[in-house]
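**Q** whatever this is, show me its structure:
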Amino acid sequence: MRTLLLATILLVSTPFFSQSDDEKQIRAIYDLSLTNGKAYDWLNHLSNQIGGRLSGSVQAQQAVDYTKGQLDSLGLDRVWLQPVMVPKWVRGTPEFAYIETKPGLTTNVPICALGGSVATPEGGLKANIIEVQGIEDLEKLGKEKIAGKIVFYNRPMDPTQISTFSAYSGCVDQRYSGAAEAGKYGASGVIVRSMNLRLDNYPHTGSMSYGDTPVSSRIPAAAISTKGAELLSTTLTLNPEIKFYFKQNCKQFNDVQSYNVIGEIKGSTYPNEIMLVGGHLDSWDLGDGSHDDGAGVVQSMDVLRLIKANGYKPKRTLRVVLFMNEENGLRGGNKYAEVAKSKNENHVFALESDAGGFTPRGFSFDCTDENFNQVLGWKKLFEPYLIHMFIKGGSGADIGPLKTDELVLAGLRPDSQRYFDHHHAENDTFEHVNKRELELGAATMASLVYLMDKYGTIQSKKIKG
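**A** Predicted coordinates for the structure are as follows:
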């Protein structure tokens, strides 16, 4: 009797808590990533043994060879290279620039050529400078005030935007289209304030386009550091007659062949339903591309390893794609989508990591309301890992060409506050990536892939009846 009473007391006093299979599986994924992750070691090699991986470069090919070798070593069902033609733009010798307040009195400022820009004349370019806050100012000024001058785009990123990607979107048009638009008014060159929220001496490169401007009419374009931009603006206010000099030696070559790197685990139940996770293998050449997008590459590779190492057998085919040429052409993403369409492949889910290796905060989804509501039902599974942000929005540039009404596209969303301190700049280097943050991101991605595979998308459920 006493034994029965004691058992009853223990039963009443013990809380009823049964950990679900999903909670256990996700916990196991995080534990493995944080104790035996491979992403950081892979990133160390990409960053420190290979370095910046601009499309068409020797380093880009080395990265292709290295990542394929690592995927081969994971025992995946298939690993292959997908050929893609990519642009080859070379920066050349380091750029040089100064502000000349009067003949012989100069102050050097840090600049870098924008990706795709033409070179200056061999002896450099010196001209008066005119400051604008954006492309819309050009029409107000007119050709009379612009012709022969260097246009200085100085609209900063908006610091009131909590999402720094929104701040970036608000001013990146002056970098991308600034030279093409200024050239229409007879400008001799373009200098653009770096896309960066802090004041420093690192100029940030990035892609730009001349549109349909004839090659003979293209003008050189460079980014200036935020400190340099502040100095130039202040000096120009004090003396509108100052001159600006810059010299750059960049050159565009013919397209060359490169590759997307692809590996997959074949699905056990629905092998024709493909779930993709990826990042872009190329980077700019100033730093070593650790955050943009070495982090996304190694996290995506580790997603398949984590799922395989945990003993989970996916129902659907899981595919990792390391895209080439996101930075200055999106050729890899377009080629992958083209081949997938030609083969009538059925992609049901795609996740990209291309926002840096910082602490993960959640995901953005480009999908139907039905699919988004399903995802919201999983949110509590991520809250113990401080993953709270599940929003509808963009996904990733490389997976965008796959978009259909049925496909669920997603993007990993790390904390963005420090991202643009490094984006496309010389300080996008390995030491600025935190090992634990990187591994948390890989585990977060693997957990979402696991849930998507286990439960399927709304559309795939409807097809199966």
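**Q** make it CA atoms for all contacts and neighbour counts henceforth
**A** Fine.
**Q** now the strands for the stretch 101-250 of the chain?
**A** Listed in chain order, the strands of the stretch 101-250 of the chain (DSSP state E, counting those that start in this stretch) span 105-108, 111-113, 125-132, 150-153, 189-193, 221-224, 243-247.
**Q** here is a second sequence; please produce its structure as well for comparison:
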Amino acid sequence: MKKLFTALLSLSVACVHAQNADSVTIRKIYNEALANGKSYEWLRYLTKQVGPRLSGSEGAQKAVDWTKQVMEQQGFDRVFLQDVMVPHWVRGAKEEAFIHNGNQKVTVPIAALGGSVATAPKGVEAGVIEVKSFPELRAMSPEKVKGKIVFFNRPMDPTKINTFEAYGGAVEQRANGATEAAKLGAVGAIVRSMTNGHDDYPHVGGMRYATGVPLIPTAAISTNGADLLSKSLAENPNLTFYFKQNCESLPDAKSYNVVGEIKGSEKPDEIIVVGGHLDSWDLAEGAHDDGAGCVQSIEVLRILKTLGIKPKRTIRAVMFMNEENGLRGGVQYADLAKKNNEKHIAAVESDNGGFTPRGFGIVGTPAQREKVMPWKPLLAPYGLTDIGAGSGGADIGPLAQLGTVLFGFKPDSQRYFDYHHTMVDRFETVSQRELELGAASMASLIYLLDQYGL
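**A** A predicted model of the protein is given here:
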């Protein structure tokens, strides 16, 4: 019994000592990020000098070249590119739209959804059918919808505390609205912007067409514009709506994932990924979505290297290409990992904006999630209290098939959809301190994952 007591006491002392050492290291990580962080200035360059970077565009290639150069300048052990063919959709000339109500023509802000076809050169004008859901639309006769423009006007649920839940409850209108409308003979689809805010900025995003269904043009309308159209329809159901857009899908283009790594000292064949997506929508600088996640990921490796922390496992920062309108970068990364027999034990993605850190969502088995729980006291002093089952990230999602445990960085979600997919997603909307806190949070998790594995 005495020997057992002595062994348990020794184990307890060792655990306390390890936690104290980890606490000191995490404090150093935060000190480095907050006192000497590089992420904010990197984000300034990415947004102001490179700018919008939709897949296949000149801006996307500039972003690839620049992030590769940044990681090389940091002296990471290896920096390389992964080829990936991506969609190349272009918006063309600015869209036009107005509500034609009797003798009045009222202009409203719209923007073509990514992947949409153009209207005819003269545009399209037709009566409007307003719906809040797909079941409501499907219940209508084709005769009622044929030749009309379907207006999807279901708002994000304002009662959801987590705004990503509200987004998930409304975004199918954007993704599949044109297909559902076309099945009943509609000539166009207009979709309320995905935001709880009331503004004059169309919130764009990707859409898709189903096979065997006519391709009709579709666009996002600002929330203020949507409210005006709905009010006008209530007063005059016979009004018409006009819109013109000039978008086009070009042949797929060659692009790249950009990867930088620090080689593991003890288990180099075990890989931990931290990343974000390099592409952004064409109307915006893509500061929160997802320039923030990219520069934070590079900063994670810089912090480890600067502090002289030699990871046991290989740590990779990955700038994924084509999350916004295809996810081909994430799929290609996972396919290459499988082909090369790489063992990815964990992946962390930042794609929820550069706001105040709150925690991490985990996609893994209950046993794997339980392995993380003892780390909560180390992370709680830094505001990271929301740690548990959740989502990972779109780009790292394909790694799940390889048994990789996924972690989604969770900043405060309240402001994200004020900027998401709009022209106001600019550098000026990002707080330097919040961005640097996020980078330190991710670096701390990466440090613990490397030290203890899963």
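**Q** out of the strands of the stretch 101-250 of structure 1, which is closest to Asn254 of structure 1?
**A** With CA to CA as the criterion, Asn254 of structure 1 lies closest to strand 111-113 of the strands of the stretch 101-250 of structure 1, at 18.9 Å.
**Q** mean offset of the closest one relative to structure 2 (after superposition)
**A** Average distance, strand 111-113 of structure 1 versus aligned residues of structure 2 after superposition (mean CA distance after the TM-score superposition for structure 1): 0.3 Å.
**Q** which other helices and strands does that strand contact?
**A** Under the contact definition 3 or more CA pairs under 8 Å, 6 or more residues apart in numbering; DSSP states H and E, strand 111-113 of structure 1 sits against strand 221-224.
**Q** read off where the strand it packs on ends up in structure 2.
**A** The alignment of strand 221-224 of structure 1 onto structure 2 (TM-score structural alignment) spans residues 218-221.
**Q** one more: stretch 393-403 of structure 1?
**A** The aligned range for stretch 393-403 of structure 1 in structure 2 is 390-400, by TM-score structural alignment.
**Q** stretch 260-270 of structure 1 too?
**A** Using TM-score structural alignment, the residues of structure 2 aligned to stretch 260-270 of structure 1 are 257-267.
**Q** buried residues, the matching stretch. List them.
**A** Of the residues in stretch 257-267 of structure 2, 257-264 count as buried by neighbour count, 16 or more other CA atoms under 10 Å.
**Q** kindly report the same for stretch 75-91 of structure 2.
**A** Residues 76, 79, 81, 84-91 are the ones in stretch 75-91 of structure 2 that count as buried (16+ other CA under 10 Å).
**Q** can you show me the strands along the stretch 251-400 of structure 2?
**A** Ranges of strands in the stretch 251-400 of structure 2, per DSSP E, counting those that start in this stretch, are 267-277, 313-320, 343-349, 357-363, 386-389.
**Q** figure out which of the strands of the stretch 101-250 of structure 1 is closest to Val375 of structure 1.
**A** Nearest of the strands of the stretch 101-250 of structure 1 (CA to CA): strand 189-193, 39.2 Å.
**Q** the closest one - contacts with which helices or strands?
**A** Counting contacts by 3+ CA pairs under 8 Å, 6+ apart, strand 189-193 of structure 1 is packed against strand 150-153, helix 178-183, strand 221-224.
**Q** sorry, back to before: please identify the most buried of the strands of the stretch 251-400 of structure 2.
**A** Highest mean neighbour count of those: strand 313-320, a mean of 27 (counted as mean count of other CA atoms under 10 Å).
**Q** which residues does it contact?
**A** With CA atoms under 8 Å, 6 or more residues apart in numbering as the test, strand 313-320 of structure 2 has contacts from 256-279, 294, 297-298, 300-301, 329-330, 395, 450.
**Q** quick one on the thing from earlier: turn the strands of the stretch 251-400 of structure 2 into TSV, including distance to Ala234 of structure 2.
**A** As requested, those are arranged in TSV below (distance: least, CA to CA, whole Å):
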stretch	distance to Ala234 of structure 2
strand 267-277	42
strand 313-320	45
strand 343-349	44
strand 357-363	42
strand 386-389	44
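**Q** of all those strands, which one is nearest Glu370 of structure 2?
**A** Glu370 of structure 2 sits nearest to strand 386-389 of all the strands of the stretch 251-400 of structure 2, at 8.8 Å, using CA to CA.
**Q** following element in sequence after the closest one, please.
**A** Next helix or strand after strand 386-389 of structure 2 toward the C-terminus (DSSP states H and E): strand 405-411.
**Q** quick one: that following strand to chain centroid distance?
**A** Taking CA atoms, centre = their mean, to the nearest Å, one finds the center of strand 405-411 of structure 2 at 12 Å from the center of the full chain.
**Q** mean shift between it and structure 1?
**A** Strand 405-411 of structure 2 versus its aligned partner: 0.5 Å mean (mean CA distance after the TM-score superposition for structure 1).
**Q** contacts for that strand, please.
**A** By CA under 8 Å, 6+ apart, the residues outside strand 405-411 of structure 2 that reach it are 345-364, 368, 386, 390-393, 396-397, 400, 438, 442.
**Q** likewise stretch 212-220 of structure 1?
**A** By CA under 8 Å, 6+ apart, stretch 212-220 of structure 1 touches 113, 117-120, 179-180, 183, 187-190, 210.
**Q** ok, these vs Asn201 of structure 1, which is closest?
**A** Asn201 of structure 1 lies nearest to Ala113 out of these, by CA to CA, at 14.7 Å.
**Q** what's the burial count for that closest one?
**A** A count of nearby residues for Ala113 of structure 1, using other CA atoms under 10 Å, gives 31.
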